[in-house]
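# 3D, please:
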Amino acid sequence: MSGTQRVEGRFQERGRGHTNSENTRWFPNALLKTQLIPPAPRKRNIFRIFYRASLGRLIARVFHDEIPNMGCVIVTASPLVVPRIKAKLFLRGYEPVEIQFVKKYLHPDRDVIDLGSSLGVVTSHIGRQLHAGRRVIGVEANPQLLDIIRTNVSRNAPQVQVALVSGAVDYPPDRRPWVELALGFDNLVAHIVEDEVVPNGILVPTVSLSEIVQRFELREYALVSDIEGSEAGLLELDRAALTHCRQLIIELHHTVRYSRIILAEELAAELRERHGFRQIDRQGSVYVFEK
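Purely as a prediction, here's the structure:
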């Protein structure tokens, strides 16, 4: 799914004056704006990157940029799809847990919203699970990817109706109607920028889950989500949108909102205790909930 992340220009620790053990207890309860907690830096294996890129180019030639992926065929002719992504698609290393849960749990008789559709890979697997005439609503912040999403979903799930929404599902504290999206080196990984200017940034509209539900007049629906930390704002500020959500497949991320570090496990607990979901399954950071 989409690699859209939220980051900010500055992070201030408010736990000064406490011992390390005190800070450990205090800091998760601190309160700041939403951001994705950056992972610890790690060394890149240059040989592995080169190998995957070379393998991806070979796979693209063999399959003429129509790459099999767990029952779907993903069109990768666009220059936005770099060779390493093509290799991951073929080797089943592209969002494998989300796809597994979609295949195992997704009910076929409900419309589905997919937040963070990226290339439309998971969206295509969603479409294949649904009955004819059902709707798949893909939401993607990067406008360059919309045609790719439509191509892939239409090819793999011709029986469903496809609708696309261009925008970032985000809940900025100042409620502005747009955010700046900084594109990554391959245009697939992007992050929402706060308090800084980036040379490759583009302005994209913000959209709430409630707006999507209202626009498409959805009643009971299923939600698949991978929005890299913005789910914290959704759970806090858009409770009404989840009232009629009957099934949720979501990747939860450690994040920060209003100076407070929020762990993925806390978000899962919030879904259970505040929003009334039952947890059905979990693998790593990917969860399945139902009502």
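
# going forward, measure contacts between C-alpha atoms and count neighbours the same way
Noted.

# Please tell me how far the nearest residue to Leu89 once chain neighbours are set aside sits from Val121.
For Leu89, ignoring the flanking residues on the chain, the nearest one in space by CA to CA, 6 or more residues apart in numbering is Asn69 at 5.7 Å. As judged by CA to CA, to the nearest Å, Asn69 and Val121 stand 8 Å apart.

# other SSEs contacting the helix or strand that contains Val256?
Element membership of Val256, judged by DSSP states H and E, is strand 255-258. Counting contacts by 3 or more CA pairs under 8 Å, 6 or more residues apart in numbering; DSSP states H and E, strand 255-258 packs against strand 32-36, helix 231-237, strand 260-262.

# now the other sequence, so there's something to compare against:
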Amino acid sequence: PTMSVIGSSSDNSSVDIRFSEEVFNTNGASGDLEASDFSLSISGGIASLTSGTPTSISKIDAVTWRLGINISGGGTANGEEILTVTPASSSIYDEAGNAASSSTDGYLTDNAPPTITDVTIRNDGNKTVDVTFSDKVYDTTLEFGVLEETDFVFSISGGTASLNSTTPTSISGSGKTWALGTDMSGVADGYEVLTLNPAGNAIYDRGGNAASATQSNNTTNLKADKVGTSNAVLIEANYTYYHSLVQMNVLNYVVAYGGAQGHGNIKTFAISADGSSITNE
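Below you'll find the model as predicted:
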């Protein structure tokens, strides 16, 4: 006989098993199954088993049995947990006396909404943000549907750059990881904090749980932009050598150099917040 997992209860306190035919716990076609006729194991997700043996067993019909399971964190399982049910050796038989030997897998009920676990800005001029979720996500409650740009909301604080749009300009990815395009104006100084949240009732996990529109682990700092080579300032018209440039703070720099007659020189210059101009100080 073979068996399969039909599903687990809403609080993951039990799991239903269906056999391919009527089964017994002796090879003489008699005796109801017992909890010790099964072993349990779990992998993935955030919940865990506190016992490898069912806590209870009850017969639903001739081929269906309900096993009690003791799950730590069962009420907040994220649906990534795979429960494996295995018949104990020489414990479960069909009417002809054949022993069950093959195990079966099934997911726990997903009770935890998906959360953002990481947001990272790429080194591409602050044009792309990578976002990672705790589990696979969809844009419907039915475990299908690719996420869309309107499923996310950007906001920004600090620094000198600003958002032209709070909605991503593009989206790609699948499962847990997605890449979002950004639309910025101004030159970033690296002090901008970009925050990413799901839109309300827009992103779901396989259990149909909606991601909250308020998240943690959902911010990243923009990368500081470099000043374009089209902007320049004249430090010394005469021949110079041994140049050394030091950044004093976000917008101010000092340059030291050797000049005419072996003299040493130090001058400072400043860059405007938007990077459009450079001036001597």
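
# Can you pull the TM-score for these?
Superposed pair, TM-score by TM-score structural alignment, normalised by the length of the second structure: 0.19. Supporting alignment: 96 aligned residues with a CA RMSD of 6.5 Å.

# Pull out the buried residues from the helix or strand that Trp26 of the first structure is a member of.
According to DSSP H and E, Trp26 of the first structure maps onto helix 20-26. The neighbour-count check on helix 20-26 of the first structure (16 or more other CA atoms under 10 Å) flags Asn23 as buried.

# which strands and helices sit next to it?
Counting contacts by 3+ CA pairs under 8 Å, 6+ apart, there are no secondary-structure elements packed against helix 20-26 of the first structure.

# Who has more neighbours out of Asn69 and Val121 of the first structure?
Neighbours of Asn69 of the first structure and Val121, each counted by other CA atoms under 10 Å, are more numerous for Val121; the result is 25 against 20.

# so what's that one up against?
By CA atoms under 8 Å, 6 or more residues apart in numbering, Val121 of the first structure lies in contact with 1, 74, 149, 152-153.

# swap the cut-off to 10 Å and go again
1, 69, 72-75, 89, 94-95, 99, 127, 148-149, 152-153, 156 (CA atoms under 10 Å, 6 or more residues apart in numbering).

# go on, Ile6 of the second structure?
Going by CA under 10 Å, 6+ apart, the list of residues near Ile6 of the second structure reads 15-18, 64-66, 105-107.

# quick one on the thing from earlier: please convert the buried members of the contacts of Val121 of the first structure into PyMOL selection syntax.
Buried residues among the contacts of Val121 of the first structure (16+ other CA under 10 Å), as a PyMOL selection:
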select buried, resi 1+69+72+73+74+75+89+94+99+127+148+149+152+153+156
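
# Measure how buried Ser185 of the second structure is and give me the count.
12.

# so it makes contact with Ser162?
Yes. Using CA atoms under 10 Å, Ser185 of the second structure is in contact with Ser162, at 5.4 Å.

# mind listing the strands for the stretch 101-250 of the first structure?
111-115, 135-140, 161-166, 168-169, 178-183, 190-194, 201-207, 221-225, 245-251 (DSSP state E, counting those that start in this stretch).

# could I get the ones you listed as a markdown table with distance to Leu55 of the first structure and mean neighbour count?
Shown next, in a markdown table, are the strands of the stretch 101-250 of the first structure (distance: least, CA to CA, whole Å; neighbours: other CA atoms under 10 Å):
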| stretch | distance to Leu55 of the first structure | mean neighbour count |
| --- | --- | --- |
| strand 111-115 | 29 | 26 |
| strand 135-140 | 28 | 25 |
| strand 161-166 | 32 | 17 |
| strand 168-169 | 32 | 26 |
| strand 178-183 | 24 | 22 |
| strand 190-194 | 24 | 22 |
| strand 201-207 | 31 | 17 |
| strand 221-225 | 29 | 23 |
| strand 245-251 | 28 | 23 |
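
# Adding distance to Ile280 of the first structure, write those out as TSV.
Shown next, in TSV, are the strands of the stretch 101-250 of the first structure (distance: least, CA to CA, whole Å):
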stretch	distance to Ile280 of the first structure
strand 111-115	18
strand 135-140	22
strand 161-166	27
strand 168-169	25
strand 178-183	34
strand 190-194	30
strand 201-207	28
strand 221-225	14
strand 245-251	10
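
# For Tyr105 of the first structure, which of the ones you listed is the nearest?
strand 245-251 (8.8 Å; CA to CA).

# Quick one: work out the angle between the closest one and strand 221-225.
Interaxial angle of strand 245-251 of the first structure relative to strand 221-225 (axes from the mean of the first three to the mean of the last three CA atoms, to 10 degrees): 10 degrees.

# tell me what strand 245-251 of the first structure is packed against?
Judged by 3 or more CA pairs under 10 Å, 6 or more residues apart in numbering; DSSP states H and E, strand 245-251 of the first structure is in contact with helix 96-105, strand 111-115, strand 221-225, helix 264-273, strand 278-283, strand 286-290.

# For the first one, give me every contacting residue.
Spelled out, that is helix 96-105 of the first structure. 1, 69-70, 88-89, 92, 106, 121-129, 224-226, 247-251, 280-290.

# buried sites along it?
Quick answer for helix 96-105 of the first structure (16+ other CA under 10 Å): 96-99, 101-102, 105.

# Give me the distance between the closest residue to Glu194 of the first structure other than its chain neighbours and Gln283 of the first structure.
Distances taken as CA to CA, 6+ apart place Glu8 nearest to Glu194 of the first structure, at 4.6 Å, with adjacent residues excluded. Remark: distance between Glu8 of the first structure and Gln283 of the first structure (CA to CA) = 29 Å.

# same question, Ile46 of the first structure
For Ile46 of the first structure relative to Gln283 of the first structure (CA to CA), the value is 29 Å.

# picking up where we left off before, among the contacts of Ile6 of the second structure, which ones are buried?
Buried among the contacts of Ile6 of the second structure (16+ other CA under 10 Å): 15-18, 64-66, 105-107.

# Leu194 of the second structure contacts Thr128, doesn't it?
No. Counting by CA under 10 Å, Leu194 of the second structure does not reach Thr128; the two are 11.6 Å apart.

# okay, and the common contacts of those two?
120-121.

# residues near the residue nearest to Glu194 of the first structure, how many?
Count around Glu8 of the first structure with other CA under 10 Å applied: 17.

# hang on, it packs against Leu36?
Yes. Applying CA under 10 Å, one finds Glu8 of the first structure in contact with Leu36, separated by 8.5 Å.

# hey, what's in contact with both of these two?
Common neighbours of Glu8 of the first structure and Leu36 (CA under 10 Å, 6+ apart) are 191-192, 256.
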